[in-house]
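Undergrad: Predicted model and sequence below, questions to follow.
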Amino acid sequence: MNGEIAAHQVFTKLRGIFAVYKNEHVSISSLSSKILNKIVVDLNTNFERKQKKMVRFLPVEKQPNLHQHQQSTDIQPLHSRSVIHKLQVADRIPVNVPDSFDLLEVQGPRYEVDHFELCTNHALDVNSSGIQLFGLQTTGISLLKQLFHMKIPRSYHLRGRFGLATTRFDGDSRVIAKFAWDHITKAKVETILGMLQGSHRNALLKSSGLDLESQLAYEILSKGLLKPERASGPIILSMTLKELDLPHFVLDVTCLNESCQYLRQVVDEVGSALRSSAVCTSVHRYRDGIFYATDDSTFLSRDIKVEKVIETMSENYSRLQPLLKQKSALFHELPSDAH
């Protein structure tokens, strides 16, 4: 228990970015509620809540004993003689004493969920899993906005199955068609993935305004620092075959401006391009910018603790600074015709 630390001091430090692992079949709203509830309970339970003071007029004959009471209680006399002279009423003197109306049993918990703002970027949907970034309070929300406008890439593992077509491109919706898949080979899959990746990279270069044949475009793209200058739809930066055990497969996809449903449609496109069909049985985000689902700093929702969250947000802020400066410097130095 951290009784020596005042709750209001801890409250002011609860601001920044932290990552939480989201399981399948859990909505972002329910995960957010669980996170805030755990923070509020921890803050109200394990940190000192100082009782407010009030002024009471005590009899003057009790004045000699005030210092004795002060050592064992929170009773404190008002030391200013001028104040005492002005406030003294008949045989009574003003003294600071604990305000009984401010007792926890009377007022209830000092901090509530409504005292916090918690936001996300690129929220995972109910049927997906993986790392989810959260911004707490104004500072965290501002950092999330910066990352959003910087178009930081995210990476996913997409599990799929050839031979089926469903109404929503996933494994849980109604099957509407079945196709042969025994003609599919690793080489054919990799060829299709290369074609899709190439078309998306060209779209990214065109939306950035860079010369497709320039060395600058190559260097920026190879470092993963390219972003669309204009508003654009989803863009796939890389797409590789991670596993193939027909009819099942796993794709490793890094992208921008995506949604989980869009990624399921990409799996469907891969199946169609192979003259078959495919459904996406799992969407798992394992990286969001510099944050990974396997990092020690990525929380499980059940492990949320106020002190650990504050420590992690401070570390994350330090980790983000080089990235923010690198991106800012790179695009500041681009020639005017490249914007």
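TA: Great, that's in hand.

Undergrad: Only C-alpha atoms from now on, for both contacts and neighbour counts.
TA: Fine.

Undergrad: Now for residue 156, how many residues are close by?
TA: By the criterion of other CA atoms under 10 Å, residue 156 has 24 neighbours.

Undergrad: actually residue 244, not the one I typed
TA: Around residue 244 there are 16 residues (other CA under 10 Å).

Undergrad: you'd agree it is up against residue 186?
TA: Yes: the criterion here is CA atoms under 8 Å, and residue 244 meets it with residue 186 at 7.1 Å.

Undergrad: Tell me which stretches of the stretch 1-150 of the chain form helices.
TA: 7-13, 28-46, 66-72, 81-87, 104-107, 137-150 (DSSP state H, counting those that start in this stretch).

Undergrad: and here's the other structure:
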Amino acid sequence: MVAQNAAAMWNALRGIVCVYKPAEASVRKLRRDLIMKICKGLNEVDENQYYRPFKPHTSNATELIQQSVDRSVDLRDHPLVYGPKFDELDLSLSWSNFLGWNTSGVLLFGLRSGTQSARYIRENRSSRAYRIKGVFGQATDTGFKNGKVVERSTWRHIKPFHFDKILSAMQAAHQKKMFEMSGIDMQSQLAYELAAQGPIRPINSKLPIIYGIKCIDYEGPEFTLEIQCINEYETYLVGLIHEIGVRLHSTAHCTAIKCIRHSYFNLDHALLSRHWDLKNILQNIRMCNRILAENEHVLKQTSIALR
């Protein structure tokens, strides 16, 4: 590890850390667990500086006592005297994107001064990509698989080309609404120039917009969608699956939601909870900070365009 002591590690804990959130886990609990892991690791490193192995090289009792005295430490700085040096209340950690209870995938945290970067990404309203699984033929009271089945219907009439037609129409409707809210004619030169620069962000930060939606797997009654969107939330995505079922003259409910990309971070960058230790966290922070530095100019251009 690059850092050799607890103080150096503490100074290096600044920036963005990308973790993997499992389904049926709250973001707040993951935040607490991550803080506990970091503080525990720092305190263990701090204690190891005082508990050095003592290997006497003499059998003489007088010389043995003298060696012990010479190797002693200042008890005023001993962990058993002043307690843990690193406390959970001293570590600031905030999330950049909030994933619902049933949603898994990429989750960004800002650590210490990195909370500013997390806020910058959040306010920049970067697009996210999801992989959503659903099942035709059943509707539940919650729209998710853990709900009670309230309606059953047929699904065998649904063919792949029917599916693709509905998804294309939904994507086109969202793009049209996006331009209408911006007050721009879709047939104008301005609309073309804006579209060439990248996805257009709606002025209303609470309005979900779908930039792309496609079916990547369909083996009736189960299907998998890949969606690129902005301003979304879990309830909206679950309702989207229900709406697709209705449009295809059937019913459907959601079985899984996974965030596979947020801004410039994807599943390859996400740190699993079983790897949450100081070494891996520090490596992840360095990697994420490097990714942000490489794409900083793009984020700034997008931020200016949103004003």
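TA: Cool, got the structure. What you are looking at is a predicted structure, and each value in this text was computed from that prediction instead of being measured.

Undergrad: Work out the TM-score between the chains.
TA: Remark: TM-score between the superposed chains equals 0.85 [TM-score structural alignment, normalised by the length of the second structure]; 291 aligned residues with a CA RMSD of 2.7 Å.

Undergrad: As a markdown table, the helices of the stretch 1-150 of the first structure with distance to residue 22 of the first structure would be great.
TA: Putting the helices of the stretch 1-150 of the first structure into a markdown table (distance: least, CA to CA, whole Å) gives the following:
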| stretch | distance to residue 22 of the first structure |
| --- | --- |
| helix 7-13 | 24 |
| helix 28-46 | 8 |
| helix 66-72 | 49 |
| helix 81-87 | 59 |
| helix 104-107 | 34 |
| helix 137-150 | 18 |
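
Undergrad: To residue 267 of the first structure, which of these lies closest?
TA: Smallest distance to residue 267 of the first structure across the helices of the stretch 1-150 of the first structure (CA to CA): 23.6 Å, for helix 28-46.

Undergrad: which helices and strands sit right next to the closest one?
TA: If you count contacts as 3 or more CA pairs under 8 Å, 6 or more residues apart in numbering; DSSP states H and E, helix 28-46 of the first structure packs onto helix 7-13, helix 306-332.

Undergrad: Which residue in the second structure occupies the aligned position of residue 189 of the first structure?
TA: Aligned against the second structure by TM-score structural alignment, residue 189 of the first structure finds its counterpart in residue 163.

Undergrad: For its match, pull up the helix or strand it's in.
TA: Per DSSP states H and E, residue 163 of the second structure falls inside helix 160-182.

Undergrad: how big's the offset between that helix and the first structure?
TA: Mean deviation of helix 160-182 of the second structure relative to the first structure after superposition (mean CA distance after the TM-score superposition for the first structure): 1.4 Å.

Undergrad: sorry, back to before: give the contact list for the match of residue 189 of the first structure.
TA: By CA atoms under 8 Å, 6 or more residues apart in numbering, the contact set of residue 163 of the second structure is 215, 248.

Undergrad: now with 10 Å?
TA: 214-215, 218, 244-245, 247-248 (CA atoms under 10 Å, 6 or more residues apart in numbering).

Undergrad: Of the residues you listed, which belong to strands?
TA: 214-215, 218 (DSSP state E).

Undergrad: what about residue 169 of the second structure, neighbour count?
TA: By the criterion of other CA under 10 Å, residue 169 of the second structure has 12 neighbours.

Undergrad: wait, residue 191 of the first structure
TA: 13.

Undergrad: any idea how far it lies from residue 270 of the first structure?
TA: 10 Å (CA to CA, to the nearest Å).

Undergrad: Could you do residue 163 of the first structure as well?
TA: 11 Å.

Undergrad: shared neighbours, these two?
TA: Contacts common to residue 163 of the first structure and residue 270, judged by CA under 10 Å, 6+ apart, are 276-279.

Undergrad: who's in contact with the equivalent of residue 245 of the first structure over in the second structure?
TA: Matched by TM-score structural alignment, residue 245 of the first structure corresponds to residue 219 in the second structure. Contacts here follow CA under 10 Å, 6+ apart; on that basis residue 219 of the second structure touches 135, 160.

Undergrad: What of the one 5 residues further on?
TA: Residue 224 of the second structure sits next to 131-135, 214-218, 254-257 when contact means CA under 10 Å, 6+ apart.

Undergrad: The same query, at a cut-off of 8 Å, please.
TA: Applying CA under 8 Å, 6+ apart, the residues near residue 224 of the second structure are 131-134, 215-218.

Undergrad: With residue 227 of the second structure instead?
TA: By CA under 8 Å, 6+ apart, the contact set of residue 227 of the second structure is 129-132, 210-214.

Undergrad: Tell me how far the spatially most central residue of the second structure lies from residue 260 of the second structure.
TA: Against the mean C-alpha coordinate of the second structure, by CA atoms, centre = their mean, the closest residue is residue 107 at 1.0 Å. From residue 107 of the second structure over to residue 260 of the second structure the distance is 10 Å, taken as CA to CA.

Undergrad: now swap in residue 147 of the second structure and tell me
TA: Distance of residue 147 of the second structure to residue 260 of the second structure, computed by CA to CA: 25 Å.

Undergrad: Just give the nearest non-adjacent residue to the residue nearest to the centre of the second structure, would you?
TA: Excluding its sequence neighbours, the residue lying closest to residue 107 of the second structure (CA to CA, 6 or more residues apart in numbering) is residue 19, at 5.3 Å.

Undergrad: quick one: the match of residue 189 of the first structure and residue 217 of the second structure, what's the gap?
TA: Separation of residue 163 of the second structure from residue 217 of the second structure (CA to CA): 11 Å.

Undergrad: With residue 136 of the second structure instead?
TA: Residue 136 of the second structure is 13 Å from residue 217 of the second structure, by CA to CA.

Undergrad: Neighbour count: these two, which is higher?
TA: Per other CA under 10 Å, whichever of residue 136 of the second structure and residue 217 has more neighbours is residue 136, with 26 against 13.

Undergrad: if I line the two up, what does that one land on in the first structure?
TA: Counting by TM-score structural alignment, residue 136 of the second structure lines up with residue 162 in the first structure.

Undergrad: residues contacting its match?
TA: Contacts for residue 162 of the first structure (CA under 8 Å, 6+ apart) come out as 181, 246-249, 271, 276-279.
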